[in-house]
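K.L.:
with the input below, show me the fold.
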Amino acid sequence: MTCTTLKIDRRGAVAWVWMNRPELHNAFDETLIAELTAAFTTLDDDPTVRVIVLAGEGRSFSAGADLNWMKRQGAAPPETNLADAQALAMLFRTISMCHTPTLARVHGAALGGGMGLVAACDICVASTQALFATSEVRLGIIPAAIGPYVVRAIGQRQAYRYFQTGERIDGARAREIGLAHEVVEPGALDAKVDDVVSALQAGGPLAQAAATSLIRAVAHGVIDEATVQDTASRIALLRATPEAKEGLEAFLQKRPAAWVPAKN
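P.N.:
Just a heads-up that it's a prediction; the model follows:
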C-alpha cells in the first residue's frame, strides 16, 4: 500500500500500522480515515498476517478528529457531511470485525476517535502515561461513531458518566473500567506488547477467528435452545478441521503446533 498518513511495518507475521501525523497528534481527517480502513481491510485479508498492532508516531496515539476537518464537514452540504460521517463509522466497524487479532499500543493521548480506535481493537496495551477521553460533548458534539465500541468496552454505566463529562481517564482507570487490558510503565510498553503478540501467535488462526465470531454471536443474546445448538455446532465443526487436529496432536506429542513461530 502507498500511504501518506500511515507507516506499515511488517515484522514477520505481525503487521504494525503506525498513524503518522505526529505534528497533529495523529488527528483524523478524510485521508487518515480512508487509509486506515484500507490498511485493516488489506491486512485482514492476508493469511500471512497473524496479528495487527495499531500505534501512533510522536507524542500521542491519536487526539481524535482534526478540528479543521470537522469544521469543514460541518459546513459541507448535508449529503457530503453524512457520507463523511459514514466513512468514519465504517472505519471503526472494519477494525472491530477483523478476523485477525488486533491490538492497540497506546502511549499518549487517545481522545475522541482515538479512544474509539482503542475500543474497536480486540486488545489494548497502554502506558501509565496514556490518557483517554470521550471529550466530544465539550465541543458540542457526541461520540456517535465510536459509541457502540466504547460502550461495548466499558459498559453502559461508565459510558453515562464519561460520554457526558468528557473527563480524562488515566491508564489505571482505563484498566479498572475495562478499556485497557494491560497498563505498564512507558519503558516496558513494547515488551508487554511483544508478550501479548507472542501469546496470540500461540493460538491457531482459524480458532481465533472462530473465537471472535463466537463472542459476537453470544455477547448480548439469551442463552436459549438456539444458542446451545449454535455453540455445539461451532465446536463440532471446528474440531474436525486440520488446524484442530494438528493442535491436539501437538499437545499430545508435547511439541509446538505448526503455526507457532520458531524461537530464535
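
K.L.:
going by C-alpha atoms from here, please, whenever you check contacts or count neighbours.
P.N.:
OK.

K.L.:
and the strands in the stretch 1-150 of the chain?
P.N.:
6-11, 14-19, 51-56, 102-106, 109-111, 123-127, 131-133 (DSSP state E, counting those that start in this stretch).

K.L.:
got those strands as TSV, with mean neighbour count and distance to residue 249 columns?
P.N.:
Below are the strands of the stretch 1-150 of the chain laid out as TSV (neighbours: other Cα atoms under 10 Å; distance: least, Cα to Cα, whole Å):
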stretch	mean neighbour count	distance to residue 249
strand 6-11	15	28
strand 14-19	21	26
strand 51-56	24	24
strand 102-106	27	28
strand 109-111	27	43
strand 123-127	26	29
strand 131-133	25	44
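
K.L.:
got a list of what residue 52 touches?
P.N.:
Residues counted as contacts of residue 52 (Cα atoms under 8 Å, 6 or more residues apart in numbering) are 14-17, 43, 100-103.

K.L.:
if we can go back for a sec, dump the strands of the stretch 1-150 of the chain to JSON lines, plus distance to residue 170.
P.N.:
Output for these, formatted as JSON lines (distance: least, Cα to Cα, whole Å):
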{"stretch": "strand 6-11", "distance to residue 170": "26"}
{"stretch": "strand 14-19", "distance to residue 170": "21"}
{"stretch": "strand 51-56", "distance to residue 170": "18"}
{"stretch": "strand 102-106", "distance to residue 170": "11"}
{"stretch": "strand 109-111", "distance to residue 170": "10"}
{"stretch": "strand 123-127", "distance to residue 170": "9"}
{"stretch": "strand 131-133", "distance to residue 170": "5"}
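
K.L.:
now show me the structure for the sequence below, then we'll compare the two:
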Amino acid sequence: MSDHIRLDITASGVATITLNRPDKRNAFSSKTIRELIAALDSLSNQPNIRCLIVQGEGKHFSAGADLAWMKSMANNSREENIQDAKRLALLLSSLDNMPMPTIAVVQGCAFGGALGLLCCCDIVIGEESSLCCFSEVKIGLIPATIAPMSFEPLDLARQDDTC
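P.N.:
As a prediction, this is how the structure comes out:
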C-alpha cells in the first residue's frame, strides 16, 4: 500500500496490517491514518477475510503521534485540526467495528493513538516487557479521541453472576 503500512493477506484469509515506519517507531502521521482507514475499509468488504492482525515493524508497536506531524498541526486552522481529529476517530471506529476478529500483536511501546488501536481490537497479545500509556497527558493534552475507545460499555442487563 505504501511506505507507512503494509497489508498482507494469506490464502487462508488472514489479513495483516503492519505499521511500517520502524525508523520513526511506527509513529502516526496524517498519511498513516489515511492509509489505515483505506486498508480497513477495503478489508471490511472482503467476505473471505477470516481475521485481521495489526502489528508494528521493528522494536515498537507504535510511539503514537509523530512529533513532527504534531508540530506542523500548530500552523493548521481550527477547522483543519477538527478534521484531523475526526479522521483519527474514524480510524478507531472502523477498527472497532470490523466484521471479523481483530488481534493486535504488541512489542515495545504502544503510546497514545497506538493504545487506541489496541483498545479497538478484540484480542491483544503483548510481550511481557511492552509498555502502554496515554503519554500525551504528560504535555497537557487530553486523549479525548482515544480514551473513549478504552472503556467497554457495561452490560447492566446481564443477570448472571459471571460479571
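
K.L.:
so which of the contacts of residue 52 of the first structure hold up in the second structure?
P.N.:
Checking the contacts of residue 52 of the first structure against the second structure (both residues aligned by TM-score structural alignment, their matches' Cα atoms under 8 Å), the contacts still present are 14-17, 100-103.

K.L.:
mind listing the helices for the stretch 51-200 of the first structure?
P.N.:
Using DSSP state H, counting those that start in this stretch, the helices found in the stretch 51-200 of the first structure span residues 67-74, 78-96, 113-120, 147-165, 171-176, 189-201.

K.L.:
most tightly packed of these?
P.N.:
When neighbours are counted by mean count of other Cα atoms under 10 Å, the highest per-stretch mean among those falls to helix 113-120, a mean of 28.

K.L.:
so how far is that one off the chain centroid?
P.N.:
7 Å (Cα atoms, centre = their mean, to the nearest Å).

K.L.:
now it on the second structure. Mean distance?
P.N.:
Average distance, helix 113-120 of the first structure versus aligned residues of the second structure after superposition (mean Cα distance after the TM-score superposition for the first structure): 0.8 Å.

K.L.:
gap between residue 81 of the first structure and residue 134 of the first structure?
P.N.:
Distance, residue 81 of the first structure to residue 134 of the first structure, by Cα to Cα, to the nearest Å: 21 Å.

K.L.:
now do residue 162 of the first structure
P.N.:
According to Cα to Cα, residue 162 of the first structure and residue 134 of the first structure sit 6 Å apart.

K.L.:
which neighbours do the two have in common?
P.N.:
The overlap between the contact sets of residue 162 of the first structure and residue 134 (Cα under 8 Å, 6+ apart) is empty.

K.L.:
for residue 8 of the second structure, which non-adjacent residue is spatially closest?
P.N.:
In space, and not counting its chain neighbours, residue 8 of the second structure is closest to residue 16: 5.2 Å by Cα to Cα, 6 or more residues apart in numbering.

K.L.:
my bad, should have said residue 50 of the second structure
P.N.:
Nearest residue to residue 50 of the second structure, sequence neighbours excluded (Cα to Cα, 6+ apart): residue 13, at 5.1 Å.

K.L.:
right, and that neighbour touches residue 53 too?
P.N.:
No: using Cα atoms under 8 Å, residue 13 of the second structure makes no contact with residue 53, being 11.1 Å away.

K.L.:
burial measure for the nearest residue to residue 142 of the second structure once chain neighbours are set aside, as a count.
P.N.:
Among residues not flanking residue 142 of the second structure along the chain, residue 136 sits closest, at 6.8 Å (Cα to Cα, 6+ apart). Using other Cα atoms under 10 Å, residue 136 of the second structure is surrounded by 15 other residues.

K.L.:
over to residue 252 of the first structure?
P.N.:
Neighbours around residue 252 of the first structure, by other Cα under 10 Å: 9.

K.L.:
I'd assumed residue 49 was in contact with residue 43 of the first structure.
P.N.:
Yes: taking Cα under 8 Å as the definition, residue 43 of the first structure is a contact partner of residue 49 at 6.5 Å.

K.L.:
quick one: common contacting residues for the two?
P.N.:
The contact lists of residue 43 of the first structure and residue 49 share residue 15, where a contact means Cα under 8 Å, 6+ apart.

K.L.:
can you pull the contacts of residue 87 of the second structure?
P.N.:
Here residue 87 of the second structure is in contact with 33-34 (Cα under 8 Å, 6+ apart).

K.L.:
now the contacts of residue 52 of the first structure in CSV, with distance to residue 34 of the first structure?
P.N.:
Supplementary listing: the contacts of residue 52 of the first structure in CSV, determined by distance: Cα to Cα, whole Å:
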residue, distance to residue 34 of the first structure
14, 22
15, 18
16, 17
17, 14
43, 14
100, 19
101, 21
102, 18
103, 19
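
K.L.:
sweet, I'm off.
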